[in-house]
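K.L.:
please find the sequence and the predicted model below.
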Amino acid sequence: MGGFCVHGGIFTMRLPNSYGSIYKLSGNRRRPFAAVITQGWKDDGKPIRKYLGYYTTRKDALAALANYNAKPYKIDGHGVTLAALYARWTAYRQERDKSVPRNYKAAYKRMEPLYSVPFVDITTLQWQDLIDSCPKAPSAKLVKVLANLLYKYAALLDITSDNRVTQVETPAVAKSTKHKPFSHDEILELWAHADDFAARYALIMCYSGMRPTEVIKIKNQNVHLDDHYMVGGIKTAAGKNRQIPIADKIMPFIRQMYSPEREYLLVDDLGFHPPTLSFLRNHYWDISDIPAIKNHLPHDGRHTCETALDNACVSKRTIQLIIGHAGRDIDERVYTHKTTQQLIDAINLI
């Protein structure tokens, strides 16, 4: 039970037994107050003391003791800064053949004001200030996602189990208006210019749901004309190496381009394969005179397909399988339950 003691002529409350102690160190120090706790006993009965840290005022030292007693953490990990923890986390991922995505690296750069702060000392308010300083909502969301991953790793190391970013609020991500589906009249206009490479490229996306780069990267060896499907995809686990049904409407385009002697399927009228989306846009899409092309971005074809499938009352799960976007309610069991023919039948409804 606590009593009273004298510090510099001032009566203060004695701390409870096993709560910890505060000592004022001698000399002219910037942080003269040390917070100490007992973490066991030696064979001779003497206590094993660990320093929580050094503080500018007694009040700060008391706050550190209060935080520790409320949620004890591993003292040996107390000095681990945010930067040090991130470095250990990246090494931990690499040991398990997991790379650190570029968006996580970008999120870490935004954490720079907290690099040198011991991870267990970062407060919820500091996280909130950091996230509020992000220029855009997606950036703020990524910072919180990365912080949660670091707290999960810190718990694994027994550094702390107190996740202080949980209560941090992130701004709502505005729904993108960048992409829009091709209208019915615009689709007819594309068909009227089907002899144009850019129009054919757009139609392939409109009737397959592929991303622009996915079309570019489809290899001839993965095109199964007789079975009406291709294998390809990028970006997500659900999108990679998926079965992409070939709609009857675009089958003539696919047959015309297909050649086992070439590596890639997509070629222009001269048999040239655009190597990147940037190249394709600069040399075909952006210089097209077709209004339907000029008024849209290449990615709009994918949105057109998704919208058309939904308008045709195709189930949400089938749509997600076709376009390669699993979603939260899709798991591996769905893939075994949906046959290729079902995907082909669905794509031919549009």
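P.N.:
Everything's here; your move. Residues are numbered from 1 along each chain as shown.
K.L.:
only C-alpha atoms for contact and neighbour calcs from this point on.
P.N.:
Noted.
K.L.:
what are the ranges of the strands in the chain?
P.N.:
Remark: strands assigned in the chain by DSSP state E are 4-7, 10-13, 21-24, 33-41, 47-55, 223-224, 229-232, 242-245.
K.L.:
flag every buried residue along the fifth one.
P.N.:
Under the neighbour-count criterion of 16 or more other Cα atoms under 10 Å, strand 47-55 has 51-55 buried.
K.L.:
tell me where the stretch 251-350 of the chain has helices.
P.N.:
251-257, 277-280, 291-294, 300-311, 316-323, 332-337, 340-347 (DSSP state H, counting those that start in this stretch).
K.L.:
could you point out which of those sits nearest Pro245?
P.N.:
helix 340-347 (5.0 Å; Cα to Cα).
K.L.:
tell me the buried residues in stretch 291-307?
P.N.:
For stretch 291-307, by 16+ other Cα under 10 Å, it's 292-293, 296-307.
K.L.:
below is an additional structure, to be compared with the one above:
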Amino acid sequence: MDASKITFAEIYEKWSTEHFPNISQSNIHGYNAAYKLCTDIQHMVFADIRLSHLQGIVDDCGKNSPTLRKLKVLFNVMYSYAMKNDVCSKDYSEFVDIGKYKDRNPNKNEHTTFSKEEIEKLWNVVNHDEYMQIPLVLIYTGLRVGELWNLKTEDVHLADRYFEVTKSKTDAGIRTVPIAEKIAPFFEHWLSKNTEYTFTNRQGGQFKDRNFRDSYWQPTMDLLNFEHKPHDTRHTCISLLTENEVDDKIIRKIVGHAGKTVTETVYTHLEIDLLIEAINKI
């Protein structure tokens, strides 16, 4: 590299060529979206870029905090790559301030549930990356995120459209959960991997909390400009079931809420059919 001539765009091209084969499609989309915001510096010589240029992009783009986080990450990796290759000697990205915009999110959900528009947006991108299926699986099952990680392949009965939660934070959480027709293809896809746990990380192992949130959940939320925590999917499931006038007792059975009348953990086929009918309403 000729440090006196190489541009920001050329750094991005060289870095992405090396890096993209090793990351998820959702992360790739996130980086590309952030790069598109950098039109003012794309053709600048990288060594000539200063903090004022980077901060100017942040200040003028008008984006929400999830996008700004991805933008700063892009700056970070660009400078890390450039310094490693002796293109520059100072990392200006570490001084970029996005904190003052943490509350700038006009589309932020005041509630914890996913809106119908957000759910539709999830469906629109679900084929981009298998991990984009995860938020929809959580929404259409009402699972706690830990229950998802602990779900074993042997406990899924896809032909009968249900699975068993055998490990949960509460006694009521041990339950039979119906599989909605909408997400049955997702289960079929993950079960075809023949792993111990149904939904796994890229190495085929069990998810761990921080890695799941940082490497799988947050990249999807950043890509879509969503501000949601994994637990919001559970609230969304309950809300959708309620909206579709599903009986409260059935809702508690599906999501594993304790109730005076809900003590059973083994269901009859008739009861399972009722659960499947209920979940297919959302």
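P.N.:
Happy to help now that I have it. Keep in mind the model is a prediction, meaning the values are calculated, not measured.
K.L.:
after superposition, what is the TM-score?
P.N.:
The TM-score (TM-score structural alignment, normalised by the length of the second structure) is 0.55; 171 aligned residues with a Cα RMSD of 2.5 Å.
K.L.:
quick one on the thing from earlier: so can I have a markdown table of the buried residues of strand 47-55 of the first structure showing distance to Lys178 of the first structure?
P.N.:
Formatted as a markdown table, the buried residues of strand 47-55 of the first structure follow (distance: Cα to Cα, whole Å):
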| residue | distance to Lys178 of the first structure |
| --- | --- |
| Tyr51 | 54 |
| Leu52 | 51 |
| Gly53 | 51 |
| Tyr54 | 52 |
| Tyr55 | 51 |
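K.L.:
tell me which residue is most central in the second structure.
P.N.:
Ranked by distance to the mean C-alpha position of the second structure (Cα atoms, centre = their mean), the top residue is Trp217 at 2.9 Å.
K.L.:
which residues are in contact with it?
P.N.:
Residues near Trp217 of the second structure by Cα atoms under 8 Å, 6 or more residues apart in numbering: 135, 230.
K.L.:
and it, what pairs with it in the first structure?
P.N.:
Counting by TM-score structural alignment, Trp217 of the second structure corresponds to Trp285 in the first structure.
K.L.:
quick one: that match from Tyr201 of the first structure, how far?
P.N.:
9 Å (Cα to Cα, to the nearest Å).
K.L.:
and if you look at Ala308 of the first structure?
P.N.:
17 Å.
K.L.:
try Pro245 of the first structure
P.N.:
Pro245 of the first structure is 16 Å from Tyr201 of the first structure, by Cα to Cα.
K.L.:
widest-spaced pair of the buried residues of strand 47-55 of the first structure?
P.N.:
Greatest spacing in those, by Cα to Cα: Tyr51 and Tyr55 (11.2 Å).
K.L.:
quick one: common contacting residues for those two?
P.N.:
With Cα under 8 Å, 6+ apart as the test, Tyr51 of the first structure and Tyr55 both reach 34-35.
K.L.:
who's more crowded, Ala308 and Tyr201 of the first structure?
P.N.:
Tyr201 (25 against 22; other Cα atoms under 10 Å).
K.L.:
trace that one over to the second structure, please.
P.N.:
Checking TM-score structural alignment: Tyr201 of the first structure goes with Ile134.
K.L.:
what do you get for Gly324 of the first structure?
P.N.:
So, by TM-score structural alignment, Gly324 of the first structure is matched to Gly256.
K.L.:
next, count neighbours for Gln206 of the second structure.
P.N.:
Residues near Gln206 of the second structure, counting by other Cα under 10 Å: 20.
K.L.:
where's it relative to Pro230 of the second structure, distance?
P.N.:
Gln206 of the second structure is 17 Å from Pro230 of the second structure, by Cα to Cα.
K.L.:
contact partners for Glu186 of the first structure?
P.N.:
Glu186 of the first structure neighbours (Cα under 8 Å, 6+ apart): Ala292.
K.L.:
which one in the second structure is aligned with it?
P.N.:
When the second structure is aligned by TM-score structural alignment, Glu186 of the first structure is paired with Glu118.
K.L.:
His228 of the first structure now?
P.N.:
So, by TM-score structural alignment, His228 of the first structure is matched to Arg161.
K.L.:
number of residues surrounding the residue nearest to that match when sequence neighbours are not counted?
P.N.:
Once flanking residues are discounted, Arg161 of the second structure sits nearest to Ile179: 4.9 Å by Cα to Cα, 6 or more residues apart in numbering. For Ile179 of the second structure, the count of nearby residues is 25 (other Cα under 10 Å).
K.L.:
who are the contact partners of the equivalent of Ile179 of the second structure over in the first structure?
P.N.:
Using TM-score structural alignment, the partner of Ile179 of the second structure in the first structure is Ile246. By Cα under 8 Å, 6+ apart, Ile246 of the first structure lies in contact with 207-208, 228-230, 344, 347.
K.L.:
of those - the most surrounded one?
P.N.:
Busiest of the contacts of Ile246 of the first structure [other Cα under 10 Å] is Ile347, holding 27 neighbours.
K.L.:
what residues does Arg262 of the first structure make contact with?
P.N.:
Contacts of Arg262 of the first structure (Cα under 8 Å, 6+ apart): Asn220.
K.L.:
how much space between the corresponding residue of the second structure for it and His189 of the second structure?
P.N.:
For Arg262 of the first structure, the aligned position in the second structure is Thr195, judged by TM-score structural alignment. Between Thr195 of the second structure and His189 of the second structure the computed distance is 12 Å (Cα to Cα).
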